[in-house]
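Asker: Quick one, structure for this:
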Amino acid sequence: MENNDGLVQNSNAEPFDKEKWAKQKREERKVVYQMIDDAAVAAVSSGEKFQAFLNIQAQFDRYSASNALLIAHQCPDATQLADFAAWKNTGVHIKKGACAINLLEPGQEYTNQDGTVKTSYKVKKVFDVSQTTALQKHETLVFHDKKLLLNALVDHRPCEIEVSDDLPERVNVLYQPADNKIYVRQGTDAEPLFRGLAQEIAKVHLKQKKLTCCNPAFTAYSVAYVLCRKNQLSCETFRFDRMPAEFGGMDAKSARQELGTIRRVSNVMIGDMNRVLDTHDRKQLQRENSNREER
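Answerer: As a prediction, the model looks like this:
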């Protein structure tokens, strides 16, 4: 005989309340938006929290500044994120008691009452690899030599770069807006050269793209830190224990704008570098495969 108990139980179940569900989602988004505001204000008020934001932005360079703030606030040591289903599909399980990390994911576009088109957002719950049963990260870090990194950094340079022996003392790289050129001290070692070029190229992008920030020098300095950390270069010389005076008393909206500018410039520069590095890596892999076939 066919068992219809399940049908009877389902028929007695409470009907789906769309309005209640929508209200829950609105409240969920409200909590996350407030978390972003709080994290942004904290980031511009504390060198430690600001550096944590930069670390996350370097690790997850494609993520928005808002999501970087959310990660830095909820799981500052995160290295690899995926939702429950994605981890499960790789045979990895979430540890018991692990708290999900809330991010914002773009949804559908809609037209506002004033005719502007906007994007709706929904809360997406993800977990870091440290919250799973995975024994190690699935991603493999690729290390590039310093000469290649320098070539990648200047390949899409936004202005001319010249060698000069007429730079101020202890200055290895300098952008001169009047000449629209970056001057480099001859004989500068690779790592300080990369740091200096990254910082000065960031200044050029800020100027050319007419991006607003309260302290362009500090913004460029922060971008240089992101690029150095992204490319596994030493960050020991960077200091964030003294934040710019302009950051004092900054509200959430202004803080988000400052952090968003850092993300925008670093994202452009990382993208420019990746085009060179990806091409190099593909060619190297082809050579290695060809050599194996010849053996």
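
Asker: Could you use CA atoms for every contact and neighbour count after this?
Answerer: OK.

Asker: ok, then the element right after the helix or strand hosting L150?
Answerer: Secondary-structure assignment from DSSP states H and E places L150 in helix 146-155. The first helix or strand that comes after helix 146-155 along the chain, using DSSP H and E, is strand 160-164.

Asker: Please identify the buried residues of that next one?
Answerer: I161 (16 or more other C-alpha atoms under 10 Å).

Asker: helices or strands next to that strand in the packing?
Answerer: strand 181-185 (3 or more C-alpha pairs under 8 Å, 6 or more residues apart in numbering; DSSP states H and E).

Asker: What is the helix holding L150 packed up against?
Answerer: helix 190-208, helix 252-294.

Asker: got a list of what R242 touches?
Answerer: Contacts for R242 (C-alpha atoms under 8 Å, 6 or more residues apart in numbering) come out as G47.

Asker: Doesn't it belong to a strand?
Answerer: No - assessed by DSSP: H, G, I helix; E, B strand; the rest coil, R242 does not belong to a strand; its assignment is coil.

Asker: I56 versus that one, what's the distance?
Answerer: 20 Å (C-alpha to C-alpha, to the nearest Å).

Asker: cool, N180 as well?
Answerer: For N180 relative to I56 (C-alpha to C-alpha), the value is 32 Å.

Asker: one more to line up against the first:
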Amino acid sequence: MKKSTLAREEKMNMIQEKLEAGTKEIFTTEKYKTYISTMAKFPEYSINNCILIASQCPTATLVCGYKKWQSEFHRTVNKNEHGIMIIAPVKYKADVEELVYDENSKPVLDEMGKQKKKIVNREFQSFRPAYVFDVQQTSGEPLPTLATMLEESVEGYEQLKEALILISPVQVSFESIEGSANGYYSPAEEKIVVREGMPQLQTIKTLIHEIGHVELKHGSEEDKFDRNTKEIQAESVAFWVAEMIGNGLDTSEYSFGYISGWSKDKTVPELKENLDLIKETADRISRKLETVLSKVKTKDYSEEKEEEERNIRKKSR
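Answerer: This next block holds a predicted model:
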């Protein structure tokens, strides 16, 4: 085996070990909030690469390859900086020998009665180790200012609440709730109920949490999770979305302590499955929220909704 091939395989094995250790660590230590917070910053990366970035550089905020920093941001990686190792897909073509079949999927035989073979060129995908660098490891031109979704938390509260109600797949109401629950999702009634009169941050977090239950299909025929797992998923989605919104929406006061107890007997694939689902759901809610919130800010969405309601009323007459 060539030395370069061996070195590549050793690196891939190292990556696999990092992934398994990182996944287990996410759920079995107090670092869960840190991991989720870091991974929420990289929606374009796979969950595997998010875990690798978070495990090697929890403070990362913007990562790019060496050349991309130069070509797109006019920044250079500082001397003696070590890259953050991730997995990069690689496509390649190769000639392979395949059996020949006719249009009816029957083997084509040669004069000796053996099935014919042919050489075809096929495209394959493999993976290789690659390295990215965080912005704190670079120097150069200032980065473009990224506007946050909410400009002022107090003034933006009503807009954010309205946008969340609009993207909810089910009806939302604010009511007095008996007991200690801040909200709940009723699959049977297809509605979300949020405790009225709560502080703004708690109201927003609870809304996202309950929308998370709906988007995760909890309570449906597809639901295969126990109660603890469902609550962890929904609260993780709420924390993730709040992190992506930013601007002071810190929901980290919620305790993730019971996660260790839930995960201790689970295997890495089981834990990974939940992280994949959490990321996918949080990304989906965030995209919807960003689109609708921009319309709410300009009143477009509210006007569209009013027009739809007027049309419905006309048809019902």
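
Asker: Give me the TM-score for these two chains.
Answerer: TM-score of the superposed chains, computed with TM-score structural alignment, normalised by the length of structure 1, equals 0.77; 260 aligned residues with a C-alpha RMSD of 3.0 Å.

Asker: coming back round to it: need the winner for burial among the helices and strands packed on helix 146-155 of structure 1.
Answerer: helix 190-208 (a mean of 21; mean count of other C-alpha atoms under 10 Å).

Asker: For whichever helix or strand comes after it, grab the matching residue range in structure 2.
Answerer: For helix 190-208 of structure 1, the following helix or strand on the C-terminal side (DSSP H and E) is helix 216-230. Taken onto structure 2 by TM-score structural alignment, helix 216-230 of structure 1 occupies residues 230-244 there.

Asker: hang on, the earlier thing: what about N180 and I56 of structure 1, which has more around it?
Answerer: I56 (26 against 13; other C-alpha atoms under 10 Å).

Asker: The more buried one: helix or strand, and which one exactly?
Answerer: helix 47-59.

Asker: contact partners of that helix?
Answerer: Against helix 47-59 of structure 1 from outside (C-alpha under 8 Å, 6+ apart): 42-44, 63, 65, 68-69, 71-72, 76, 78-79, 222, 225-227, 229-230, 240-243, 263.

Asker: Swap in 7 Å and give it another go.
Answerer: Residues outside helix 47-59 of structure 1 that contact it (C-alpha atoms under 7 Å, 6 or more residues apart in numbering) are 42-44, 68-69, 72, 76, 79, 226-227, 229-230, 240-243.

Asker: Check stretch 123-143 of structure 2 too.
Answerer: 11-12, 60-66, 73-78, 81, 83-94.

Asker: Just the buried residues out of those residues, in ChimeraX syntax.
Answerer: In ChimeraX, a selection of the buried entries from the contacts of stretch 123-143 of structure 2 looks like this (16+ other C-alpha under 10 Å):
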select :11,12,60,63,64,66,75,76,77,83,84,85,86,87
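
Asker: if you look at the contacts of stretch 123-143 of structure 2, which of them are in helices?
Answerer: Of these, the ones assigned to helices by DSSP state H are K11, M12, Y66, F73.

Asker: returning to what we had before: next SSE downstream of the helix holding I56 of structure 1?
Answerer: From helix 47-59 of structure 1, the next helix or strand downstream (DSSP H and E) is helix 65-74.

Asker: so that next one matches what in structure 2?
Answerer: Residue span in structure 2 matched to helix 65-74 of structure 1, by TM-score structural alignment: 47-56.

Asker: mean shift between the matching stretch and structure 1?
Answerer: On superposition with structure 1, the mean distance recorded for stretch 47-56 of structure 2 (mean C-alpha distance after the TM-score superposition for structure 1) is 1.0 Å.

Asker: Please list the outside residues in contact with that stretch.
Answerer: In contact with stretch 47-56 of structure 2 (C-alpha under 7 Å, 6+ apart) are residues K18, L19, G22, T23, Y35, T38, M39, F42, I84, I86, I87, D276.

Asker: which among those residues gets closest to R313 of structure 2?
Answerer: Using C-alpha to C-alpha, D276 is the member of the contacts of stretch 47-56 of structure 2 that lies nearest R313 of structure 2, at 42.2 Å.

Asker: Tell me which residue of structure 1 lines up with the closest one.
Answerer: Using TM-score structural alignment, D276 of structure 2 pairs with G260 in structure 1.
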